[in-house]
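K.L.:
sequence first, predicted coordinates after that:
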Amino acid sequence: MSKPVVAIVGRPNVGKSTLFNALAGDNISIVKDTPGVTRDRIYADVTWLDRTFTLIDTGGIEPDSSDIILSRMREQAQIAIDTADVIIFITDVRQGLVDSDAKVADMLRRSGKPVRLVVNKVDSHQKYMMDVYEFYNLGIGEPIPISAANRQGLGDMLDEVIKEFPDKSEEEDQDDIPKIAIVGKPNVGKSSLINKLLGEERVIVSNIAGTTRDAIDTKVTWNKKDYIFIDTAGLRRKGKVKEEIERYSVIRTVTAVERADVVVVVIDASEGVTEQDAKIAGIAHDRGKGIIVAVNKWDAIEKNDKTIYKHTEKIRQILSFMPYAQIIFISAKTGQRLPKLFENIDTVIENQTLRIQTGVLNEILSEAVALQQPPSDRGRRLKIFYMTQVAVKPPTFVIFVNDKELMHFSYVRYLENKIRDAFGFSGTSLKFIIRERGEKE
C-alpha cells in the first residue's frame, strides 16, 4: 500500500528543518552502506497512531533577498502541490504575518490540496495566543500553534494532518492494478520508453484524469493485463541551481516510487551506470520496492560476445547494495526487448507478493543453521527459534531469537541468501525483523 505524502512549506528561518527533525526523529532514511544515497535529509517515514506517511522537506537553499524569497517559496509550494497529499504550511508567531506568507497562502488555497496552517515558536500559549489568531487572516483555516523546538503541540497538528489521508479502504481499492514507476536521471530515455510502450499496437492506453501535472499516470493493457505507468519525466526547470534541480528530482522520485509496486530504473547504456543512478536506485531499494534496471539505448552500443557480461558486471558492482535487482537491456527507440520488460514486471510482482508457509521456512532455517553455526559472543551463542513471514510488498520475515544483540548483520544476510536460493525472490528486496522470544508479535 502506498503511503500518503506530507510536505512542509514555509519561509526561511520559521523552523521547517526543526519541525522535520522533530517529526522524523532518528529514523532517517539514509542507508549506511548504500553508496550515493542523499545525505541531506529530504524525506523520512513518520508514524502517528496507526498511519505511516512520507514526510518531505521542500526547503533547500535559503535565498538572501525578499523578492527571491517569495519566488523560492512559490517554487517550494508548487513542489508540494505537485507531489503531496497534505501540505503543512509553517509560519512564525514572532515574525508575525508577512506579505510573502499571504501570497503563498493564496497559491495553496487555489490548489485545492488540503493545507494545515501551523504557527511555530509558540512556547507559551498565554503569551502568544492573541498573535496566533492573526493568522486566521490567511484564509486557509484554523492556525495550529506549535513549538517545534520544544516539541509542543505536535500531536494536535498530526491529528489534523492524518484526518486528510484517504480512507484505508479507498486506498486498498486501487491496489489491484500494478503500478510501475519509470525513474532515472534526465535524458536517459524515460519518456521515449513510455512513448514506445504506448505506441505498441498491442497496448491499449488511457490517460487517468486528476493526476498531478508532472507525474503522468497512464493505464496500459498488455496481453489482457492492466498496468499503471507513473512517468516522472515531465518536468524541466530552466536556469535553476544544480542543487535545487537535484533536490527537486529526488522529491519527485521519492513520491513516484512511494506510489509504485515496481520501479524501473532507466540508465543510459552509452554512459554506463553513474553515481546519480545509484542514488535513484537507492531510493527504491530504501522503500522496499520491486526493482528492474533497464539499460536503454542498447542499440547504439558496439557489441561483441562479452559486452552484456561486462555491462552487467559493472552495474552489479556499483549497485552492489541490491544484488536482487533484475537487469534488462532494451532500446526504447527500436522497441528491442520491450515484451521482455513486461515479463520481468510480472515476475517481480509475483515475487513481491509471494508468501511462504512457516513450515517450509523453518526447514530452510534449520538446514542453514546446521550448515553454518550462528555467531556467538563472549561464550553466549545466538539461538534461532523460528521464522515466520508477516507481510508482502516487500516480503517481510520475523526471526525469533534468544538475544537480538547476537544477531549479526552478516548472519541475516546469510539467511537471506539461503531463502533466495530456495525461492528466488528475484527483483524484490526482503525485510527481516529480529525479535527476542517473549516479545509480542
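P.N.:
Sure thing, it's come through.

K.L.:
make it CA atoms for all contacts and neighbour counts henceforth
P.N.:
Will do.

K.L.:
can you give me the helices in this protein?
P.N.:
16-24, 66-83, 99-111, 125-133, 154-162, 168-173, 190-199, 242-259, 275-286, 307-318, 338-352, 358-371, 409-423 (DSSP state H).

K.L.:
tally of neighbours for the closest residue to residue 348 other than its chain neighbours?
P.N.:
Counting by Cα to Cα, 6 or more residues apart in numbering, residue 427 is the residue found nearest to residue 348 once chain neighbours are left out, at 5.2 Å. Neighbouring residues of residue 427 were enumerated by other Cα atoms under 10 Å; the total is 27.

K.L.:
circling back: deepest in the core, which of the helices of the chain is it.
P.N.:
helix 275-286 (a mean of 22; mean count of other Cα atoms under 10 Å).

K.L.:
can you give the distance of that one from its chain's centre?
P.N.:
10 Å (Cα atoms, centre = their mean, to the nearest Å).

K.L.:
what angle do that helix and helix 307-318 make?
P.N.:
Counting by axes from the mean of the first three to the mean of the last three Cα atoms, to 10 degrees, helix 275-286 lies at 70 degrees to helix 307-318.

K.L.:
can you give me the angle helix 275-286 makes with helix 242-259?
P.N.:
Orientation note: helix 275-286 sits at an angle of 30 degrees relative to helix 242-259 (the same axes, to 10 degrees).

K.L.:
tell me what helix 275-286 is packed against?
P.N.:
Helix 275-286 sits against helix 242-259, strand 262-268, strand 290-296, with contacts defined as 3 or more Cα pairs under 8 Å, 6 or more residues apart in numbering; DSSP states H and E.

K.L.:
so what touches the last one?
P.N.:
Taking contacts as Cα atoms under 8 Å, 6 or more residues apart in numbering, the residues outside strand 290-296 that touch it are 188-189, 261-269, 284-285, 325-332, 344-345, 348-349, 352, 393-394, 427-429.

K.L.:
okay, the residue nearest to residue 348 and residue 173: tell me how far apart.
P.N.:
Using Cα to Cα, to the nearest Å, one obtains 25 Å as the distance from residue 427 to residue 173.

K.L.:
repeat for residue 303
P.N.:
Separation of residue 303 from residue 173 (Cα to Cα): 46 Å.

K.L.:
do the same with residue 361
P.N.:
Taken as Cα to Cα, the span from residue 361 to residue 173 is 31 Å.

K.L.:
now residue 232
P.N.:
23 Å.

K.L.:
could you do residue 116 as well?
P.N.:
The span separating residue 116 from residue 173 equals 27 Å under the rule Cα to Cα.

K.L.:
one more structure, for comparison:
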Amino acid sequence: MTLTLAIVGRPNVGKSTLFNRLVGKRLALVDDQPGVTRDLREGEARLGDLRFTVIDTAGLEEATDESLEGRMRKLTERAVDMADVCLFIVDARTGLAPADRVFAEILRRRASHVILAANKAEGAAADAGVIEAWELGLGEPLRISAEHGEGMTDLYAALMPFADAAEAKTAETAPVTDVAVDEDGEAPALPGNDKPLQVAVVGRPNAGKSTLINKILGEDRLLTGPEAGITRDAISLQIDWAGTPMRIFDTAGMRKKAKVQEKLEKMSVSDGLRAVKFAEVVVVLLDAAIPFEQQDLRIADLAEREGRAVVVAINKWDLEDEKSVKLKALREAFEHLLPQLRGAPLVTVSAKTGRGLDRLQAAILKAHDVWNRRVSTARLNRWLTGMVEAHPPPAPQGKRIKLRYMTQAKTRPPGFVVMCSHPEKMPESYNRYLVNGLREAFDMPGTPIRLTLRSQSDKNPYKGRKKPGPSKLRKHLK
C-alpha cells in the first residue's frame, strides 16, 4: 500500500498542472479555460525519493444534483474518501472565493488529512492571497507554483510523515508468504502483471465508451451521461479482466475534423490518437442505431494504419428488435466498407446491461494473439511456392518477376519480406493476393499485415573482378 494523494480545489486553480509536474509527464490536459478536467486521473508520482499515487480531480462545483457538474462533484468526493491525504489548492493571485470556504468545510468533515497549498504564489503579487488562505482554518498554507516548480521541497516535507505512516501500515498488514524461486535463487516474474495488455476504446461521441469500461470494471469509475463529449482526457485504468491483466484507455469521442474547431476538443482528440499509438488492441465502438458512418470508418482505418489489432464492437445491442437480420447486414457492411480489416472480430455488446462482455474479452485476446503470431521461414517458402504456381506474378515488358524466398521480419503487427526481382514493377493487386493468402493460410484474420518486396539481383557478385595473378596467388597460399 502506497500513499494516495488527491489534488482537489475549485476549477482553474492549477490542479492538473501540479499533477503533470508530480508524475513528470504531460498526462492531463491543461488549458486556461476552467473545468477542463472531468474524470479522475491516477498517476505514479515522484517527489525526491518519495513515491506515491496522485489523483487529479475535477474542479469542485457547488452543484449537488444529477447535472454534469453534480456528477463531477460526486466523482471528486469519491476521490476524497479513498485518498490518504487531500491537497487542497487555492489560487494565491485571485485570493479566496466563496466556494473555497464551502469546500474547506467539506474537506474538514470528509477527508482523513488535508494539506492546504496556495498555488501561483510566485512573486510579491501573491502575498495577500497566501495570507488570506489562513482564514480557511486548515493550518499554514504551502506556498507553491505548479507551473515553475517552486515550493516542492515544502510539499515533500509535508507529505513525508503520511508516507512513513502508510509504509508502516503496509509492513504490519502484509501477509507472510513463501515465494517460489528458480534454480538461480531469483523469484520468477508474474506473467502479464508487469506488462499488461494495452487496450484503447475509441469511437464517435456518445457511443458508450465510458459506460462500457465502467461495466467491465464493475463500478462507476468514469463520468458518464446523456451529454455527448463528456470525456476529454484519455484515461487509463489497469484491471484484471477474467484473469488477464489489462490497461484500458478511455478516449474522447472523435468527430469529423471539420467540426472540431475549439482548441480544447483538438487537444482531446490528439490525446485519444496518442492512446491509439500506444495500444496493442484497439476496440472501435459503434452505435447500433447508426453504425459505420464515415467517421467510424476513418477511426478503424487509422487503427489499421497504425498497425494495431482491431476489434469492432457494436454497442446498444439491447435496443435492437430484429437482431439476426441486423447482424447479417452489419457483417456484410463490414466486409464491404473495411476490406483492409477482413476477418477482424465483430462483437455485439450492451454497455448498459453487460451482455456480450465475455465475447468482447475473448475477441480482444484472440486479436492480440494473431497480432503476435510468427510463422517459420520453411512454412512461408512452401506456401509461397504454392501461391506462385497457382497464380504466377506478371511479366511487365516481357520480364517476369521472380519471387525467390520469403521470411517474417517482425511481429506486432506481422511483417513479411519477399526477395524478388523488379519489386518496383509488382502491381498492387498481386500484393493483395499475397496478403489475403497469408490471412487464410496462417489464420491471421483482421490483423494488419505488412508485406515488403526487396530486390535481389541475378548478377554474379564476382563478375568483373580482376583475377589474382600467379604471384598474388602464391603469396596468398603461403
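P.N.:
Nice, I can see it. Bear in mind the structure is a predicted one, so any value in this text is a computation, not a measurement.

K.L.:
before we move on, the earlier item: what residue in the second structure is paired with the residue nearest to residue 348 of the first structure?
P.N.:
Counting by TM-score structural alignment, residue 427 of the first structure lines up with residue 446 in the second structure.

K.L.:
tell me if I'm right that that match and residue 346 touch.
P.N.:
No: applying Cα atoms under 8 Å, one finds residue 446 of the second structure not in contact with residue 346, separated by 9.9 Å.

K.L.:
my read: residue 197 of the first structure touches residue 338, true?
P.N.:
Yes: contact status for residue 197 of the first structure versus residue 338: in contact at 7.5 Å, counting by Cα under 8 Å.

K.L.:
overlap in contacts, these two.
P.N.:
With Cα under 8 Å, 6+ apart, residue 197 of the first structure and residue 338 have no common neighbours.

K.L.:
follow-up on the earlier one: for the match of residue 427 of the first structure, what are its contacts?
P.N.:
Neighbours of residue 446 of the second structure in contact, by Cα under 8 Å, 6+ apart: 309, 310, 340, 341, 342, 343, 344, 345, 367.

K.L.:
what of residue 333 of the first structure?
P.N.:
By Cα under 8 Å, 6+ apart, the contact set of residue 333 of the first structure is 192, 193, 196, 297.

K.L.:
map it onto the second structure.
P.N.:
By TM-score structural alignment, residue 333 of the first structure lines up with residue 352 in the second structure.

K.L.:
now residue 458 of the second structure: closest residue in space that isn't a chain neighbour?
P.N.:
In space, residue 458 of the second structure is closest to residue 421, 7.9 Å off (Cα to Cα, 6+ apart).

K.L.:
my bad, should have said residue 41 of the second structure
P.N.:
The spatially closest residue to residue 41 of the second structure, leaving aside those adjacent along the chain, is residue 56, at 5.1 Å (Cα to Cα, 6+ apart).

K.L.:
burial count for the one you found?
P.N.:
25.

K.L.:
and if you look at residue 297 of the first structure?
P.N.:
Per other Cα under 10 Å, the neighbour tally for residue 297 of the first structure reads 23.

K.L.:
relative to residue 303 of the first structure, how far out is it?
P.N.:
As judged by Cα to Cα, residue 297 of the first structure and residue 303 of the first structure stand 13 Å apart.

K.L.:
shared neighbours, the two?
P.N.:
Shared contacts of residue 297 of the first structure and residue 303 (Cα under 8 Å, 6+ apart): none.

K.L.:
and the strands in the stretch 1-150 of the second structure?
P.N.:
Secondary structure of the stretch 1-150 of the second structure by DSSP state E, counting those that start in this stretch: the strands cover 4-8, 41-47, 50-56, 85-91, 114-119, 142-143.

K.L.:
so which of the ones you listed is nearest residue 403 of the second structure?
P.N.:
strand 41-47 (51.0 Å; Cα to Cα).

K.L.:
gap between the corresponding residue of the second structure for residue 305 of the first structure and residue 330 of the second structure?
P.N.:
Superposed on the second structure with TM-score structural alignment, residue 305 of the first structure falls opposite residue 324. Taking Cα to Cα as the measure, residue 324 of the second structure falls 10 Å from residue 330 of the second structure.

K.L.:
again with residue 198 of the second structure
P.N.:
Plainly put, residue 198 of the second structure is 27 Å away from residue 330 of the second structure if you go by Cα to Cα.

K.L.:
what's the answer for residue 274 of the second structure, then?
P.N.:
29 Å.

K.L.:
over to residue 397 of the second structure?
P.N.:
Counting by Cα to Cα - residue 397 of the second structure and residue 330 of the second structure are separated by 44 Å.

K.L.:
could you do residue 268 of the second structure as well?
P.N.:
29 Å.

K.L.:
likewise for residue 470 of the second structure?
P.N.:
77 Å.

K.L.:
and what of residue 457 of the second structure?
P.N.:
With Cα to Cα as the criterion, residue 457 of the second structure and residue 330 of the second structure are 47 Å apart.

K.L.:
do residue 16 of the second structure as well
P.N.:
From residue 16 of the second structure across to residue 330 of the second structure, the span is 42 Å (Cα to Cα).

K.L.:
please apply the same query to residue 45 of the second structure.
P.N.:
Applying Cα to Cα, the value for residue 45 of the second structure to residue 330 of the second structure is 45 Å.

K.L.:
residue 361 of the second structure too?
P.N.:
Between residue 361 of the second structure and residue 330 of the second structure the distance is 20 Å, computed by Cα to Cα.

K.L.:
also residue 448 of the second structure?
P.N.:
Remark: distance between residue 448 of the second structure and residue 330 of the second structure (Cα to Cα) = 21 Å.
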